[in-house]
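Trainee: have a look; sequence and predicted model below, questions after that.
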Amino acid sequence: MDIFERLKAAAPMEWAGYVDHAFVRQMGAGTLPQAAFRTYLVQDYLFLIQFARAYALAIYKSRNLADMRMAKAGLSAILDVEMDLHVRLCGRWGLPPGEIEAAPELQATVAYTRFVLDCGVAGDLLDLHVALAPCVIGYAEIGRRLAPDGVAALADHPYTDWIGEYAGEGYQEVAAQARRHLDDLAARAMTEQRFGELAALFAKASRLEADFWQMALTQSER
C-alpha cells in the first residue's frame, strides 16, 4: 500500500464524500445542470491560478533538481493544459478568458486554495503535496470512474470533454507521476508519528474538495 492509499484509508468518509459527491454522480449520469457546471468551470479556472502558485511554491521548497522538475511539470500541466480546457469549455457559453479571470472567487474556492498554499508555506514539500493530492490524483480516479469503458465510449455525453480530459492517458500519467513522487517524498521525510498529521491534512483537503463541488450545485439553485 503506497502513501496515497494509506491516506485514503485513513480518511474514508472524507474521501467518499469527495469522489462520490452528488456533483460527480450527476456529471457521470449526464444530468448535472449546465448552470452548476458553468459555475464550477469559472471557479475552477480561478482555483487553478492559485494551484499554479502552489506548484511555483513547490519549486522553491524543493531541495533537489528532481523535485524541482516534478513541480515544473505540474505547473506546466495547469498553465498549458487544464486552463486551456476551461477556456475552451467556457467559450461555449460566451465567456472569454478576461471575463473569467475577473469573476469573484467564491468562499469555497478561497478556502481550499489558501489552505493548500498555507500548507506549503508553513510546512515542507511533503505537506504541500499531501494537500495537493486529493485534487491532482483524485481527479484521475474520478475520470476513470466516469469513463469505465474508455473515453471513446462517452460518445455524445454532455460532459465528454471534461471527463475525457481527466480519464485520458495524458492526465492519468500526470496523476501516476504525482502519486509516485508523493511516495518518494514520504519515503524520505515521513515518520509513522508524522503520518497522523499528514492524514489530517489529507482529510481536510478532501472535505474542501467536496465543498467545492457543493458550491457549484448550491449556486445553480439560486
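Mentor: Structure received. Model, not experiment: these values are computed from the prediction.
Trainee: could you use CA atoms for every contact and neighbour count after this?
Mentor: OK.
Trainee: show me the residue at the heart of this structure, geometrically.
Mentor: Residue closest to the average C-alpha location in the chain (CA atoms, centre = their mean): residue 135, at 2.2 Å.
Trainee: quick check: closest non-adjacent residue to that residue.
Mentor: residue 209 (7.3 Å; CA to CA, 6 or more residues apart in numbering).
Trainee: again with residue 134
Mentor: residue 206 (5.9 Å).
Trainee: same for the host helix or strand of the one you found, what does it pack against?
Mentor: Using DSSP states H and E, residue 206 maps to helix 192-220. For helix 192-220, the contact count by 3 or more CA pairs under 8 Å, 6 or more residues apart in numbering; DSSP states H and E identifies helix 3-10, helix 12-19, helix 22-29, helix 34-61, helix 107-122, helix 125-146 as packing neighbours.
Trainee: thinking again about what came up before, test my guess that the residue nearest to residue 134 contacts residue 14.
Mentor: Yes. Judged on CA atoms under 8 Å, residue 206 makes contact with residue 14 at a distance of 5.7 Å.
Trainee: out of the two, which sits in the more crowded spot?
Mentor: residue 206 (29 against 20; other CA atoms under 10 Å).
Trainee: ok now do that one, which residues does it touch?
Mentor: 14, 15, 17, 18, 134 (CA atoms under 8 Å, 6 or more residues apart in numbering).
Trainee: repeat that with 7 Å
Mentor: Residues near residue 206 by CA atoms under 7 Å, 6 or more residues apart in numbering: 14, 15, 18, 134.
Trainee: next one for the comparison:
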Amino acid sequence: MTDAATAPEQRFTLQLRAAAEPDFSAATGHRFARDVADATIPPAVFRRYLVQDYSFLDHFVRLLDAAIATAPEEAARRRYTDFRAAVTSGENTYFLRSFAALGIPETEWREPEILPVTRRFHEIMGEAARSGRYAPVLTVLVVTEWVYLDWATSVMDTVPDQFWFAEWIDIHANPDFRSFVEWLIAELDRLGPTLSDAERAEVRDLFVRTSALEQAFFDQAYG
C-alpha cells in the first residue's frame, strides 16, 4: 500500500491503515481466523480468547456511550444506539451460550484474570472514551470493527459445525455488521479533513496503537 505521506489525496482511513502496517494486516490475516473457520483452534486457546474478549464488553459499551454522547448528528447517534443494543443483547447472549456449551464456569468469565494485552486494550478504550471528543472515540471503533469485519469476511464461506465458531464468524460478517463498519469508516473519512494537525496526529497514534493491540490480542490467545 502507498505510504500516506506520498499520497495526500488518499482516503483518510487508508492513510491511517497504511500507517498501522504491518500490524493491521497481521491482525486481519491472523491464523486465528482460519483456525476458527476450520474448527482446528486448540480448545484452551479459544477458551482463553473468549473469556478475555468478554471482559471487553463493559469497556466497549462505555466507548459506544461516548460515541452517542459526542457524535455531532442525530442520525449518527441513532446508529450507535442501535449497535449498542445489538452488542448488549445478541452478542452478549452468544457469549453466555458459548460459555455454557464449552463448560466454562461462571467464576472464570465473571472474574477473569485480565491478561496484559487485554488490560492495555481496556486502557485505550477508556482513553478514547474519557477524551470527550468524537474523533478519538470513532478512531478506536473503526479499528476494532474493521479488523473483525476483514478477518470474518475472509472465512465467511466456511461454516463450522460448532455454533460457537460459526456464529462468531457470522456476527462479524453479516450484511448489517458490514453496513455499520462501512459507515464508521465513511464517518472517519468525512471527519479527517476537518481535524487540526494535532488532532490528526492524535488519531493516527490511536489507530496505530489499537491496530497493534488487535494483533497482539490474537497472539496472546495462543499463549
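Mentor: Thanks, I have the structure now. Worth saying up front: this structure is predicted, and the values here are computed from it rather than measured.
Trainee: one step back: can you find the partner of the residue nearest to the centre of the first structure in the second structure?
Mentor: In the second structure, the residue paired with residue 135 of the first structure is residue 144, using TM-score structural alignment.
Trainee: number of residues surrounding residue 215 of the first structure?
Mentor: 20.
Trainee: residue contacts, residue 79 of the first structure?
Mentor: Contacts of residue 79 of the first structure by CA under 7 Å, 6+ apart: none found.
Trainee: follow-up on the earlier one: between the helix holding residue 206 of the first structure and helix 12-19, how many degrees?
Mentor: On the basis of axes from the mean of the first three to the mean of the last three CA atoms, to 10 degrees, helix 192-220 of the first structure is oriented at 40 degrees to helix 12-19.
Trainee: now helix 192-220 of the first structure: how far from the chain's centre is it?
Mentor: 11 Å (CA atoms, centre = their mean, to the nearest Å).
Trainee: buried sites along that helix?
Mentor: 195, 198-217, 220 (16 or more other CA atoms under 10 Å).
Trainee: hmm, back to that, what's the PyMOL line that selects buried ones from the contacts of residue 206 of the first structure?
Mentor: Here is the PyMOL selection string for the buried members of the contacts of residue 206 of the first structure, based on 16+ other CA under 10 Å:
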select buried, resi 14+15+18+134
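Trainee: for the contacts of residue 206 of the first structure, which ones persist in the second structure?
Mentor: Counting by both residues aligned by TM-score structural alignment, their matches' CA atoms under 7 Å, the members of the contacts of residue 206 of the first structure that carry over to the second structure are 14, 15, 134.
Trainee: show the contacting residues for the aligned partner of residue 27 of the second structure in the first structure.
Mentor: Aligned counterpart of residue 27 of the second structure in the first structure: residue 18 (TM-score structural alignment). Taking CA under 7 Å, 6+ apart as the criterion, residue 18 of the first structure is in contact with 206, 207, 209, 210.
Trainee: which of the residues you listed are still contacts in the second structure?
Mentor: Where the second structure agrees (both residues aligned by TM-score structural alignment, their matches' CA under 7 Å), these reduce to 209, 210.
Trainee: ok, which pair from the contacts of residue 18 of the first structure is furthest apart?
Mentor: With CA to CA as the measure, no two of the contacts of residue 18 of the first structure lie farther apart than 206 and 210, at 6.4 Å.
Trainee: got the helices and strands packed on helix 192-220 of the first structure as TSV, with distance to residue 153 of the first structure columns?
Mentor: Formatted as TSV, these follow (distance: least, CA to CA, whole Å):
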stretch	distance to residue 153 of the first structure
helix 3-10	28
helix 12-19	21
helix 22-29	13
helix 34-61	21
helix 107-122	32
helix 125-146	11
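Trainee: need the winner for burial among those.
Mentor: helix 125-146 (a mean of 22; mean count of other CA atoms under 10 Å).
Trainee: outside of that helix, which residues touch it?
Mentor: 19, 28, 58, 61-62, 116, 119-120, 163, 166-167, 171-172, 175, 179, 182, 185-186, 198, 201-202, 205-206.
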